[in-house]
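Trainee: Got a predicted structure here, sequence first:
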Amino acid sequence: MEKIGKSRTCSIFDENSDRFNILAYFTIAIQVLKIPEEMISGRQAMLLDGFSSKIKGVKITEFPSILIGQLGKNENFVDAISGSEVMEYCLATILEGQTLLGGRIVILECKNIPHLFDLYEMFGFNLLEKDYADSELVQMFKILSETEIIQSDEEK
């Protein structure tokens, strides 16, 4: 995916070690969040779009998004970095790209595991409400706030 330009994978490594130890990684990509028309209200469409719920009278059901495609820690250094720290690096990288490209929705898919939900909810992600099959990954989303998107010159 990296070679064909569909995603970018970033590594987090231990700068204090003489060896090149990758502690964690994350992959980000551009993705379209598609929600079936019958599963989205006009209010939800407007919330996700940020501007309107319809285009030429047709409800908006597809939203440009930034996908966190993978996020993980190296099992050999599991105590060297926390999941929160990996998310902080990931979101900082997303916000760097967002300043150049735009975008306001960040999405991810994860297993239906409580500690993963807790981690992602701590960073402002919400479960995308829909019917999921038992083994299906669930989708979570975060709408970047105006303060995250727009930075003053002093903050840059």
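Mentor: Noted; the coordinates are in hand. Numbering: from 1, shown residues only.

Trainee: Only C-alpha atoms from now on, for both contacts and neighbour counts.
Mentor: Noted.

Trainee: Would you mind listing the buried residues in stretch 122-131?
Mentor: If you call a residue buried by 16 or more other CA atoms under 10 Å, then stretch 122-131 has these buried ones: 125-127.

Trainee: another one to put next to it:
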Amino acid sequence: MAFDVVSLGKLLDAYPQDRVHEQLSSFTSINDDVQHFIRETAIQFQRIGLSRTTLVYTTVKGRMVLAGYFSISSKPLTISKKNWSHLSKSVQKRLMPIGYRTAQDNYEVSSILLGQIGKNFEYADQHIITGEQLLALAYREIKRAWEVVGGTMLYLEAKNEPHLRDFYVANGFSQLLMKKQDGDKKPTIPYVSPNKLHLYVKKLSDI
């Protein structure tokens, strides 16, 4: 199945905002955050430059429909001093060469954030796009962004759900893990972001 990739910015340049918002408001997802973002937040974030959203269309029975979307931004991966101390030594060593200490003694890695990605479940029974296909299209745009803004890591935050963990790990992401206590030798629990979500990372050079 062929896909057309359109930036939300170009759509807003070509059509009135209320018309674009009306189309996005029909997007349906089993993930409340994914649905809320595209319906209520994407246009605002696009306007003020916090993120860039890309819409993916395909043809169903001769009609162009919104199959999915993804949103990316240039945002460093920041790990607090406290959380850094709970990462395993192996994870610290892996991150150390590509990051730096801030004035607040936090640790930052120059990164691109895959803020949102989701299929339109309005057409779920027609199987118009897979998660792997949508992620591949996102990679294409992320590579272009990487060439312009640089960075070393791609990261995303996801809910603590087994099917999400399995999907991202199967597609080359590593879940960031922490030691349960300072004396533990092995990471035993997932790293939880300030948004109460689990963190997944992947080198930009690997996409």
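Mentor: Sure, I can see it. Note that the coordinates shown come from a computational prediction; the quantities given were computed from them, not determined experimentally.

Trainee: from the buried residues of stretch 122-131 of structure 1, which ones fall inside strands?
Mentor: Secondary structure from DSSP state E places 126-127 of these in strands.

Trainee: need the strands for structure 2, in chain order.
Mentor: Assigned by DSSP E, structure 2 shows strands spanning 4-7, 52-60, 63-74, 77-79, 99-101, 107-109, 111-119, 153-158, 174-175, 177-178, 189-190, 198-203.

Trainee: what stretch of structure 1 lies opposite the fourth one in the alignment?
Mentor: Spelled out, it's strand 77-79 of structure 2. The alignment of strand 77-79 of structure 2 onto structure 1 (TM-score structural alignment) spans residues 33-35.

Trainee: and for the matching stretch, what are the contacting residues?
Mentor: 61-65, 107 (CA atoms under 8 Å, 6 or more residues apart in numbering).

Trainee: List just the nearest of the residues you listed to Pro36 of structure 1.
Mentor: Thr61 (6.4 Å; CA to CA).

Trainee: can you count the residues close to the closest one?
Mentor: Using other CA atoms under 10 Å, Thr61 of structure 1 is surrounded by 22 other residues.

Trainee: how about it, what's its partner in structure 2?
Mentor: So, by TM-score structural alignment, Thr61 of structure 1 is matched to Tyr107.

Trainee: ok so, going back, for the buried residues of stretch 122-131 of structure 1, give me a markdown table that also has distance to Val86 of structure 1.
Mentor: Converted to a markdown table, the buried residues of stretch 122-131 of structure 1 look like this (distance: CA to CA, whole Å):
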| residue | distance to Val86 of structure 1 |
| --- | --- |
| Phe125 | 15 |
| Asn126 | 18 |
| Leu127 | 20 |
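
Trainee: can you pull the contacts of the most centrally placed residue in structure 2?
Mentor: Computing the C-alpha centroid of structure 2 and ranking residues by CA atoms, centre = their mean puts Leu114 first, at 2.2 Å. Counting by CA under 8 Å, 6+ apart, Leu114 of structure 2 makes contact with 70-73, 154-156.

Trainee: Compare these with structure 1 and list the overlap.
Mentor: Shared with structure 1 under both residues aligned by TM-score structural alignment, their matches' CA atoms under 8 Å, the contacts from the contacts of Leu114 of structure 2 are 70-73, 154-156.

Trainee: quick one: which of those residues is nearest Val91 of structure 2?
Mentor: Using CA to CA, Tyr155 is the member of those that lies nearest Val91 of structure 2, at 14.8 Å.

Trainee: so what corresponds to the closest one in structure 1?
Mentor: With TM-score structural alignment defining the correspondence, Tyr155 of structure 2 maps onto Ile107 in structure 1.

Trainee: Not counting its neighbours along the chain, what's nearest that match?
Mentor: Distances taken as CA to CA, 6 or more residues apart in numbering put Phe141 closest to Ile107 of structure 1, at 4.3 Å, once the chain neighbours are dropped.
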